[in-house]
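Chemist: A structural model of the following input is requested.
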Amino acid sequence: MHKEEPMTQERREAFWRTFGWSPDLPEAERIEIETRWTDPKIEEAEALGF
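Modeler: Have a look, this model is predicted:
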């Protein structure tokens, strides 16, 4: 079994960017992406190859 890399803000943002996230988005749009893709969901998606 391999050790997963820890979740960092950079890793989160890189994943969110695949869904159109950017710091310049209107706050409501940023929050929607950020709340939809929590750390556990990001890790699950990455494990499934996303």
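Chemist: Please make it C-alpha for all contacts and neighbour counts, starting now.
Modeler: Noted.
Chemist: Which parts of this structure are strands?
Modeler: Under the criterion DSSP state E, the chain carries no strands.
Chemist: What are the boundaries of the helices in this structure?
Modeler: Listed in chain order, the helices found in the chain under DSSP state H are 9-17, 27-36, 39-47.
Chemist: Is it possible to get those helices out as a markdown table so that each row also shows mean neighbour count?
Modeler: Below are the helices of the chain laid out as a markdown table (neighbours: other C-alpha atoms under 10 Å):
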| stretch | mean neighbour count |
| --- | --- |
| helix 9-17 | 14 |
| helix 27-36 | 12 |
| helix 39-47 | 13 |
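Chemist: want to put them side by side, so please do this one too:
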Amino acid sequence: MAVPKKRTSRSKKKIRNRVWTMKSLKKASKSFSLAQSILSGRSRSFYYVAEKKF
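Modeler: Model (predicted):
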């Protein structure tokens, strides 16, 4: 017979949510930093082909 699971505590929910949020913030800041370095021309770790305009 099916038994309902125990409720997750509020603090555990907050911790999990915070971890998830911090992961996304870290990825966003890394991608923003990469975009800034590409636009300024200081990027050493990212190579791309720039199209030549005639």
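Chemist: Fetch the TM-score of the aligned pair.
Modeler: Scored against TM-score structural alignment, normalised by the length of structure 1, the superposed chains reach a TM-score of 0.29; 20 aligned residues with a C-alpha RMSD of 2.8 Å.
Chemist: neighbours around Leu25 of structure 2, how many?
Modeler: The number of residues packed near Leu25 of structure 2 is 12, by other C-alpha atoms under 10 Å.
Chemist: Spatially, which residue comes closest to Glu34 of structure 1, not counting chain neighbours?
Modeler: Of all residues not flanking Glu34 of structure 1 in the chain, Trp16 sits nearest, at 7.2 Å (C-alpha to C-alpha, 6 or more residues apart in numbering).
Chemist: List the buried residues in the helix or strand hosting Lys30 of structure 2.
Modeler: Assigned by DSSP states H and E, Lys30 of structure 2 falls within helix 10-40. Buried residues in helix 10-40 of structure 2, counted by 16 or more other C-alpha atoms under 10 Å: Leu34, Ile38.
Chemist: circling back: what separation is there between the residue nearest to Glu34 of structure 1 and Pro40 of structure 1?
Modeler: Here the criterion is C-alpha to C-alpha, to the nearest Å. By it, Trp16 of structure 1 lies 13 Å from Pro40 of structure 1.
Chemist: isn't Arg12 of structure 1 right up against Asp39?
Modeler: Yes: in this structure, Arg12 of structure 1 is within contact of Asp39 by C-alpha atoms under 8 Å, at 7.4 Å.
Chemist: residues in contact with Arg11 of structure 1?
Modeler: Arg11 of structure 1 sits next to no residue when contact means C-alpha atoms under 8 Å, 6 or more residues apart in numbering.
Chemist: mind checking how far it is from Ala47 of structure 1?
Modeler: Arg11 of structure 1 is 14 Å from Ala47 of structure 1, by C-alpha to C-alpha.
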